[in-house]
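A.B. asks: Need the 3D shape of this:
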Amino acid sequence: MKSVLIKNANIVNEGQIIKGDVLIEEGYIVEIADSISMKSANTKIIDADERYLLPGMIDDQVHFREPGLTHKANIESESKAAIAGGTTTFIEMPNTVPQATTIELLEEKFDIAAKTSWANYSFMFGGTNDNLDEILKVDPKKVAGLKLFLGSSTGNMLVDDPKTLENIFSKTKLLISAHCEDETTIKKNLAAYQEEYGDDIPMECHPKIRSEEACYLSSSRAIKLAEKTGARLHVFHVSTERETHLFTNKKPLAKKKITAEVCIHHLWFTDQDYKTKGSKIKWNPAVKTEKDRDGLLKALLDDRIDVIASDHAPHTLEEKNNNYMNAPSGGPLVQHTLVALLEMYHKGKISIEKIVEKTAHNPAILFQIKERGYIRKGYKADLVLVDLNSPWTVKKENILYKCGWSPFEGTTFKSRVTHTLVNGTVVYENNKFANKSTAERLTFDRE
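C.D. replies: This next block holds a predicted model:
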């Protein structure tokens, strides 16, 4: 494997920005110093020219739609979009077709990724009301965790039996990641709006149907169950200011038993954007008010919320262009998450150091991912070089998602990703995919 020397970079790592060089050999970072001389004629030199070198993003929640839904996306297409956006590692969800609710079906997804993924990968195992025996077979050192849908599921993945939930929480050693929305509340709200509008419910009603109350009821219930059973719980895509008060910043992340994630769309959009974006910003949980958006950012900055993710969940435009009742929730985001966060940096809302903490360091800590998430000697060289002053506009021709659209279409970002390295290999360079990725299955430092 060719060695790589990155020179003259602003290295962002562990709360600091230092100017220096990084040497990579055999996929690992072997030296970080003020100045490093070329060791071999076989070394590829990248002059960063004072651009910013970040650990690659670790996105802990994506839906890449393979197997079974590949008209929307697949692991190859979406992992390439991730690489172009500065995400070098992803954790994918189990609600594919078939659902990853047995060891055999889970390993089939790993086999696909081993052949086609451009980014490092792991997958969540899916819980149901009747697969506890299978859950207990999962090796925590080889699988990211267990995904439970406590609301808004596809197929039979809604886990709504209280006894089953308590059994799972009590017996699994896996980290439990949960989608929290109360189905009873949502169904009641939906019935009221259907009575008024039929199937043509205005898209602006989405956050009233999938309401703050629905989110809070489910999140608080899951947290109480985790506290009762001692389970390790991670609440996905927190979307309301009210929910942020369920989480604490009194402990360091490594000692927390209950953690939280926020997604880029809940930090960027508000309910006012439904007027222009319509179903393109229809997600579950819903994008809510400006107060909620500001409260989520505050909780992120004060460390009640631990990580930022994309919840990348593509659908075709044809599917999204249906009326409210028939337009699926979710949208493609993984290519644009980092540049959107850097736009927030330019606006003075968040520091680059905090972005790195929440997108790389903290996911590595939270999931106990081995040798990733930092720019450290002895760690895998998953790295991203970004130019903070190279404006570009999101257009159809530069969107890499298989579905071909983005809720950010027409947005101009000041920053761009110029290079992405996966396990020491330069796989993306100046808007082109360079070498075939050397992506790897994640391993975990767990008992």
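A.B. asks: From now on I want contacts and neighbour counts done on CA atoms only, so please keep to that.
C.D. replies: Will do.
A.B. asks: got the contact list for Lys142?
C.D. replies: Taking Cα atoms under 8 Å, 6 or more residues apart in numbering, we find Lys142 in contact with 442-444.
A.B. asks: can you tell me which of those residues lies nearest to Ile168?
C.D. replies: Within the contacts of Lys142, the smallest distance to Ile168 is 21.0 Å, found for Phe444 (Cα to Cα).
A.B. asks: Could you double-check that that closest one lies in contact with Lys370?
C.D. replies: Yes. In terms of Cα atoms under 8 Å, Phe444 counts as a neighbour of Lys370; the distance is 5.1 Å.
A.B. asks: And Ala340, how far from Leu388?
C.D. replies: Using Cα to Cα, to the nearest Å, Ala340 is found at 12 Å from Leu388.
A.B. asks: Before we compare anything, build this one as well:
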Amino acid sequence: MKTTLILHANIVNEGKVFQGDVLIKGQHIETIGKDLSSVQADTVIDANGRYLLPGAIDDQVHFREPGLTHKGTIFTESRAAVAGGVTSFMEMPNTNPPVFTQALLEDKYQIAARTSLANYSFFLGAANDNLDEVMKTDIRRVCGLKIFMGSSTGNLLVDDLTTLEGFFSRYPSIIATHCEDEATIRKNTADYKAQYGEEVPVECHPLIRSAEACYKSSSAAIALAKKHGTRLHILHISTARELELFDNTIPLEQKKITAEACIHHLWFNEADYKTLGTRIKWNPAVKTRHDQQAIFQGVLDDRLDVIATDHAPHTWEEKQNTYFKAPSGGPLVQHSLVAMLEFCRQGRITMEKVVQKMSHNPAILFQIEKRGFIREGYFADLALVDLDKPWTVSRENIRSKCGWSPLEGVTFQAAVTHTFVSGHLAYADGQFNEAKMGERMLFDRKLS
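C.D. replies: Reported below is the predicted structural model:
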């Protein structure tokens, strides 16, 4: 098996930063040591004091394949992920057609096996009429079930209470939810259309998809989960008020209800609509500075368990439409890790905490087999980062197929120089090695 030796790294892992070397053999980490320079290896990389992190695991992306490949593909978006130190992703079911059946789910796995440079898993989507199909899921090979409790896109809204009760009472693993109350959004939309007609300003987005809509839906999901003992994960928390719904007094391994923060809710607030417009139109919406600050605090105090992106590319032309016509979502997977490292540079969060939220906790929360940590015997999913290598986001260096980013013009001080995916050096100094694809993630779960 091919061996790679990484020397003189500052290793960030499990709450510590320490100097050390790492020997990779095949797909796995063979040895972590203090002085392995005498070990023979096929490839030797001198980290020269750069920081070695476990690769980020993004638990919420939209890579658009099948059916929406003019926006992105599993190939193009996984390359963007790897360029940003994201070694594994979990992708959502709102493709075309929506992934409501085991056959359609398997089709996506087959595409990823051929084309994904990163490790992968895919959510099955819930619909108002596919409970029997959902119950066929092999929870050891599929990350979870996604329920849109708010019609973010397409026809994925699950709004029948009896159906929701069925999913929450019977599905034996993680249910991940998009929580926005549809009736509240429809009423707010009608109110703003009455005022502005079809020319509603984009600044109204957080008022239409309001804090009230988020809280009402999130609290309803949690009530269902508590009633049935469901393992519930609420995605992209966007309001300060929702934080009261989550617990930080017990270890993550014991939590039945968990939650996610996304990069855009940490980076932007409502003042940014004036300059960025529909480029920062997401569902749930970017809201107030108070909400932004509260979400960051929720990450620090462990009420919010993971940091992800909700990476959702659209073409530049699509995003240039007026408010109602411009789709929600934007590309972020290439820049999530360096964005968090920028917060580290500002003294707002430690690098150890970033690794916890982007690598360790997704692995714990989803019970991923042998990933998310720098440990002997674990898969070698690693990102080597230079903290003093400034670069500016531009159309020339954006890897997503859509070719734009809401972060264009931002200068980051840190850069990902090398990314290992299951032991394979997939990215080095701006160049990709596509000789080997990523692996399907497996989950250490047992049917109760």
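A.B. asks: tm score of chain vs chain?
C.D. replies: Here the superposed chains carry a TM-score of 0.99, computed using TM-score structural alignment, normalised by the length of structure 1; 446 aligned residues with a Cα RMSD of 0.8 Å.
A.B. asks: for the stretch 201-350 of structure 2, what spans make up the strands?
C.D. replies: 231-234, 257-262, 306-308 (DSSP state E, counting those that start in this stretch).
A.B. asks: Average separation of the second one from the aligned part of structure 1, please.
C.D. replies: Taken over the aligned residues, the distance from strand 257-262 of structure 2 to structure 1 averages 0.2 Å (mean Cα distance after the TM-score superposition for structure 1).
A.B. asks: What's the local residue count around the closest residue in space to Gly410 of structure 1 that isn't next to it in sequence?
C.D. replies: Leaving aside its sequence neighbours, Gly410 of structure 1 sits nearest to Val394 (Cα to Cα, 6 or more residues apart in numbering; 5.4 Å). For Val394 of structure 1, the tally of surrounding residues (other Cα atoms under 10 Å) stands at 17.
A.B. asks: now swap in Thr184 of structure 2 and tell me
C.D. replies: Neighbour tally, Thr184 of structure 2, other Cα under 10 Å: 18.
A.B. asks: so what's it up against?
C.D. replies: 209, 212-213.
A.B. asks: can you put those in a markdown table and add distance to Ile45 of structure 2 and neighbour count?
C.D. replies: Shown next, in a markdown table, are these (distance: Cα to Cα, whole Å; neighbours: other Cα atoms under 10 Å):
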| residue | distance to Ile45 of structure 2 | neighbour count |
| --- | --- | --- |
| Arg209 | 48 | 24 |
| Glu212 | 51 | 18 |
| Ala213 | 50 | 21 |
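A.B. asks: any idea how far Glu196 of structure 1 is from Gln272 of structure 1?
C.D. replies: Taken as Cα to Cα, the span from Gln272 of structure 1 to Glu196 of structure 1 is 21 Å.
A.B. asks: just checking, Ile365 of structure 1 touches Lys255?
C.D. replies: No. With contacts counted by Cα under 8 Å, Ile365 of structure 1 stays clear of Lys255, the gap being 9.9 Å.
A.B. asks: neighbour-wise, which of these two wins?
C.D. replies: Using other Cα under 10 Å as the criterion, Ile365 of structure 1 and Lys255 rank with Ile365 on top: 16 against 10.
A.B. asks: Past the helix or strand that that one is a member of, which element shows up next along the chain?
C.D. replies: Element membership of Ile365 of structure 1 [criterion: DSSP states H and E] is helix 362-366. Downstream of helix 362-366 of structure 1, the first helix or strand assigned by DSSP H and E is strand 383-387.
A.B. asks: can you give me how far stretch 217-235 of structure 1 is from the chain middle?
C.D. replies: How far stretch 217-235 of structure 1 lies from its chain's middle: 21 Å, per Cα atoms, centre = their mean, to the nearest Å.
A.B. asks: likewise stretch 385-402 of structure 1?
C.D. replies: Distance of stretch 385-402 of structure 1 from the chain centroid (Cα atoms, centre = their mean) equals 19 Å.
A.B. asks: Report the buried residues of it.
C.D. replies: The neighbour-count check on stretch 385-402 of structure 1 (16 or more other Cα atoms under 10 Å) flags 385-388, 394, 399-402 as buried.
A.B. asks: Farthest-apart pair in these, please.
C.D. replies: Leu388 and Lys402 (26.9 Å).
A.B. asks: what stretch of structure 1 does the longest helix belonging to structure 2 fall on?
C.D. replies: Secondary structure assigned by DSSP state H gives helix 211-228 as the longest helix of structure 2. Mapping helix 211-228 of structure 2 onto structure 1 (TM-score structural alignment) gives residues 212-229.
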